[in-house]
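Engineer: A structural model of the following input is requested.
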Amino acid sequence: MKYSPIALVVAQLLAPAAYAQDENKDEQHQHENTEVIVINASPLARTELNSAQPVSVISGDELREKQAHTLGETLAHEPGINSTHFARVASSPIIRGLDGPRVKVTQNGLDSADVSRGSPDHAVTTETSVAQQIEILRGPATLLYGSGAIGGVVNVVDERIAQEHVGGTRGFFGGNLASVDDLRDVNAGVSTDIGNTVLHVDGFARSSDDYQVPSFTNDEGETTDTIENSFVDAQGGTLGLSYLFDGGFIGASYARLDQEYGIPGHHAHEEEHGEEEHSDEPHEEEAHEEETGPFADLKQNRWQLHAGLENPWQGVEQLSVRYAYTDYQHQEIEDAAPSTTFTNEQHELRVTANHQLTDQWYGAFGYHGFLQEQAAFGEEAYTPASETDRHGLFWLIETRENKLNYQLGVRYENVSINAPTVELGRQQHDFDPLSASFGVTYQWHPAVMFNANYSFAQRAPSANEIFANGAHLATQTYELGLNYDVHAEAEHLYVIEPNERSIELETSHSLDLGAHFETGENHLNINLFVNRVNNFVYESFTGLNSVDLAFDHDDHADEEVHEGEPEGEHDHEEGLPVVQYNQEDVVLFGYEIDGRWQLAPNWRLDAFSDYTRAYAIDNNANLPRIPSQRIGAEFTYNEGNWESSLGYVWYAEQNRVAANEERTPSYGLLNAQFNWFPQGFSRYNLSVYVKAENLTDKLGYVHTSFLKYDAPVAGRNFSIGLRGEF
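Structural biologist: Predicted coordinates:
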């Protein structure tokens, strides 16, 4: 059962009649044959072609070919998208140089509800192997998703809650084996009609060992060709049930995820500078820890509810309700016992109503509520327990007049962040972010479309950015949040005290300009962007060491920290460099270009390039871990029931580095793939592929990674897999 309002909106947006009436029928037919993929991340049924904001969608075979264990690695070759590359075990997406709490990761439009936004060694819990499509919104997407989406949104869409009958039974299956890490990966899913209900079940299992790299010398001066403790063992499943009736549907789902993965380099500092009195007395447990290293044990239970109604009352054509409850736990295991535990209990509700204002103007308004309770305890609980409460109201409208399509929106949000256990400084901070945008698309010619979008977006700092106060061993630093300041009490003694300055909203002014050219099977996308962010929250090195820190609420802190040590003779090798969260005005600008050209009936060329430049306005200081420029191209040849491709991606040297950051040399990756579509299995859409990555076994360091010189990109890798549908 497809909703007629959505169908009407899509028809209105894509109908050739919207083009100039004097265009010939062949040009109109060209657009009618273009594959249309509706973006679920927008309530107005936009597509890649008619969105003023840059959007891309990965689905079908393209998604299966790019699928990796982590979301970041899956999207790493998309224009404008990079990966934090935490040794392939916990990589998150970076959009135009922004990551962490500025990039929203959602599952079917609702937050993934993990703790991946707070630390690079925490995995994203969305699973791409069972996904239907992945949608990427570049630039601020705060109107629907809130202030956590000031940098963009990655929405993973699956079929766990059906909105229409599937026409009997349909499903998918797949598997993959790889050499570089001895990967074993299987996935499958099925949806079936049972009367007025639709049942959906899917699941996956994945296991891999430490991955291989070209021989290199790490930060400890050791030569190795294996990234130790980079194994992965993950499995999960989803059960969903929908009831369809005249004028609507209601469905619910339950998903379970269990994942264990190594944390390479996580505690290298601690092991190197630990208590020396134990070094001569190795224990059995210590030997085991040295052999296996610390690892993460992640568990997530997620319940979702989704309901929709057609024409529930006058003036509202469609009403949608989405709700999710997530219970999440992440433990870091050392010596067979939890050393640190992170938990997150989260509720999220979004109610959206589509309405028709006039014959030309239509839109959607709604409410978005979000309650997050996070806690951490153990040796790396650098952020205290906190509760984040958000309530937002939004309104999006658009119209199409001949060749022009105008898109406007506004959102008001109230954010309250409370950390009741904090003993120093304020325990609660309240913010009122306001965001708005205006965009336009112009169909200058049936084959040429231009788009422009301006966004004013505000973001409330996260609980971690405000209240962090402790050792963060994943980044080998001691973090101090915006809630604190540091005062020099004496030589080699610095007191942590409350920050008297107010914490400001991050405010972004972003402009996107784009052009899309499409003729037959050829297309070209060009996007230019500039983004000024006032009060940008970032970490800066203070030049201090954690052994020199004390708290002003402890009158004897200096005696306890330095007891038995002569003044000025503290062993800084036992501490960590102190980083302080600050706020400063910055600017980011760059471009994304990608295209596809059918060179001959059997030959196709795909190419892309992207670039991001980011620096502070006052002193022109470079921001840390900004990705370098990339240029990539791939030639594909197809013949009958097979095709082959050869591609190369070049990563430029990154020499625009921040303070205490090293430049990263350039490198290139050569990849090849062969796909075979066996005859006689067309009903299963079966394909078998053989893939070779990094054929030249090139050593490559990822500038955006916290483990840049400890965990390079994987070496030469051969994989074989199959996928199919029924």
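Engineer: For the rest of this, base every contact and every neighbour count on C-alpha atoms.
Structural biologist: Noted.
Engineer: what sits up against the longest helix seen in the chain?
Structural biologist: Using DSSP state H, we find that the single longest helix of the chain is helix 4-14. By Cα atoms under 8 Å, 6 or more residues apart in numbering, the list of residues contacting helix 4-14 from outside reads A18, L44, A45, R46, N50, E310, E317, Q318, R400.
Engineer: Would you tell me what the next helix or strand after that helix is?
Structural biologist: Once helix 4-14 ends, the next helix or strand along the chain (criterion: DSSP states H and E) is helix 25-32.
Engineer: for that next one, the distance to its chain's centre please.
Structural biologist: With Cα atoms, centre = their mean, to the nearest Å as the basis, the distance from the averaged C-alpha position of helix 25-32 to the chain average is 36 Å.
Engineer: Now do it and helix 4-14, the angle between them.
Structural biologist: Using axes from the mean of the first three to the mean of the last three Cα atoms, to 10 degrees, the inter-axis angle of helix 25-32 relative to helix 4-14 is 140 degrees.
Engineer: structure for this one too, so we can compare:
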Amino acid sequence: MIRTAASGIQTASFTSERIMKPLYALLFCTLLNLNEFSAHAQTAFSGTVVETGSGEPVPGATVFIEALQKGASADDSGRFSLENLDHGKWTLEVRSLGFEPLIVEISHPSEEEAVFELRASVVQSDDVIVTASPIGRSVQYQPAQSLSAEQLQQRAAPSLGEILDGNPGVTTRSFGSAPARPVIRGFDGDRVLVLQNGERMGDLSGTAVDHAVGLDPLAMDRVEVVRGPASLMYGSGAIGGVVNLFSADMPREWDPGSRSALASHVSSMNSMGAGLVSTRYGTDRFAVTGRMIYRNGGDLTTPDGTLPDTALRNLSFGGGLGYRLGPVETGLSITGMNFDYGLPEMIDDLNESIEIRMNRLNIQSISTMDMDRFFEHAELRMHYSDYSHDEVEISRVPQGTVEEFVAITFAQQTLSSSLLLRHRKTGPFEGALGLSFNRSALQLGGGDALTPNAAGTFLAGFIYEEIGLTDALSMKTGLRMEWKDTRVKTNELFRDASIFEDRTDLIFSGAVGLNYSRSDRFTTGFQVARAYRTPTIEELYSFAPHAAAGSFDRGNPNLQNEISLGADAFADYSGERISWQISLFANRISNYVDFFPTGETHQPSGLPIFEYGSKDAILYGFEIMAGLRLSRTLSAEAGADYVRGYEYTGNRNDLTFIPPFRVYASLRAEQGKWHAGPRVRIVSRQDRVAPNERPTDGYVLIGADAGYRLGHGVTLSMRLDNLLNERYRDHLSRVENRNAPMPGRNVNVMLRWEF
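Structural biologist: Sure, this is the predicted structure:
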């Protein structure tokens, strides 16, 4: 029997060519083999891929012979077969996400069946993060991260913000659990684009703190986070970064046969339970998927007791079709979500509450084609979203009856499409062209309609090139031109059209970056980017009580367009025992739109007045991460991040809702089927606050993580948060004018069975 573990031949990161070739071969190995003829003897080479120590199979592992451009994928039992392999000696590459790559010499045929052992990665090695580059290479010019399906399971939570909180440079705005949304480097709202499979979601999570992301975390198979301006492909306003959510509703890659999953998630802090049922069936050319998710949770529990009006309930579904024929692949998915959740706004009155009732229907299609021309790859994405939610004020009178008042209704329809054309490498140049279109229509109603209606359109084109200057040094250049048109329309509460002004803008944004890779272990990158953001309809024309958000919102129709000049620099080292990354960033933004408390109270609503205002601002900071392998079974990680934001003209006031300095560390023991370890997060006091904004004290949170692979596709993950039941307030909590603390001690358990 051939049994070998990862050796010094393997590396923690690898070039894009060695990534793209295996992927290309796996997609089309069937077609290649049909046309392959050899004068030599040929037989199948079979084997099994397992995990070192536990002996558990590694489904989906890729086995590839670069010299022949021939590959195969392991099935659910870890078995693979390379058909029609010439007799002789070959170099085999075995890879799987979450494991160290293995490169080994084989002799074919062999009297014994091959068994290849992969060792789990302690520190995630460099990955191809497609969100960061339109040509899908591992070369980075700004910091980026990805979370696999296994990592998402270990971080299981009811919202995207809670899952990503604690990632380098990523915090979360908190207004109860359901609407928690990521904040990157102090940037919130639509300065951080949240995408679904590369397209804007069409929800309203970026417009207000009480609006939730319209996708349940159990539906996510992978999440990519790009920190810093990433505006070329997705929109000029992505000053803070991009979060791209990937789901398997639309089959993109599949093996013949069926694959299903059952998953459950329970949480003690809000007595929450969630369940997932999903299935996929595929043939060589065709695949179909389906899933259903149900989640139900009560009010959050804090060290002071229950935080009222924070319960949630959602039901979501998804399904899709995939088809591939030769160089063409196409997929279609339909997803839907019905999400009801409470908001902790009227917690002082137990007879009053506020609830948001959301519905979202999403249709998405992605088609790709590989070509043997100057443009070697084309991708066409099409997306339609129908989104609505009602903000309902609920009163319980002494007689026991319940009265409901629909304060605000939102409805938005969005149609978008993107075309990406990647050209083959020509000399030192490798790049892509892109075109995108987006059309949205927003309607508001109810007794407290927040803004007038609006319709927006943008057309954009970009060009992106990576230039190989030397073997170690490369440069990226990119330019985006965007035409954006916003039409403001009357509704029931905003009837005077004369006070509105339609806006049309021609926007230019761009980036220049350098990447230097001295070896596979060390990489450093730098980029300068210009981003351009137009004010939203909420920032311009809000003038109404927004009870669900706990504020009276006052817009400013005189706001000018934001222009940001940002710089990123990072260095990354990945060794056998030590790995680290340090990132530095700075943004200078003209006409920065801030949402700040005025210190006044609106009558008769009794809500504090928040106002949108314009100022020139600077945000800068850093992120540090380090990993250390202490032994074969024990590893440690530590990190820190910091953001500073203030006006650089006028009174030089601090900006609102800037996260404080944080330090975090964890220890992980892993042996065979199990892993476990403690973690700690230390957050400093935030007293650099805007006028009328409350400072927050520092705090220390202790937690722990554990997991166990039961075998036969069953995995169990457990997470303990706030072990000491610490009473603290997060500075980004939007329950701003109350002493309500954050959630107390919490036990999360996630069980998943794939079969």
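Engineer: Can you say which of the contacts of helix 4-14 of the first structure are buried?
Structural biologist: Buried by 16 or more other Cα atoms under 10 Å: A18, L44, A45, R46, N50, E310, E317, Q318, R400, out of these.
Engineer: and the counterpart of G613 of the second structure in the first structure, how many residues sit next to it?
Structural biologist: In the first structure, the residue paired with G613 of the second structure according to TM-score structural alignment is N582. A count of neighbours around N582 of the first structure, defined by other Cα atoms under 10 Å, yields 18.
Engineer: And what about N582 of the first structure, helix, strand or coil?
Structural biologist: Classification of N582 of the first structure using DSSP: H, G, I helix; E, B strand; the rest coil returns strand.
Engineer: and the gap between it and T542 of the first structure?
Structural biologist: Computed with Cα to Cα, to the nearest Å, the distance linking N582 of the first structure and T542 of the first structure is 11 Å.
Engineer: same thing with K698 of the first structure?
Structural biologist: Taken as Cα to Cα, the spacing of K698 of the first structure relative to T542 of the first structure amounts to 36 Å.
Engineer: who's more crowded, the two?
Structural biologist: For the pair K698 of the first structure and T542, the greater number of neighbours falls to K698 (19 against 12), based on other Cα under 10 Å.
Engineer: Alignment lookup: the more buried one to the second structure.
Structural biologist: In the second structure, K698 of the first structure lands on E726 (TM-score structural alignment).
Engineer: Show the residue spans covered by the strands in the stretch 551-700 of the second structure.
Structural biologist: In the stretch 551-700 of the second structure, the strands defined using DSSP state E, counting those that start in this stretch lie at 551-554, 562-574, 578-601, 608-629, 634-647, 662-671, 674-683, 699-711.
Engineer: how big is the offset of the longest one relative to the first structure?
Structural biologist: Relative to the matching residues in the first structure, strand 578-601 of the second structure has an average distance of 1.9 Å after the fit, by mean Cα distance after the TM-score superposition for the first structure.
Engineer: What separation do you get for the alignment partner in the first structure of Q686 of the second structure and H429 of the first structure?
Structural biologist: Matched to the first structure by TM-score structural alignment, Q686 of the second structure sits across from Q654. Spatial separation of Q654 of the first structure from H429 of the first structure under the definition Cα to Cα is 37 Å.
Engineer: what do you get for I134 of the first structure?
Structural biologist: Remark: distance between I134 of the first structure and H429 of the first structure (Cα to Cα) = 34 Å.
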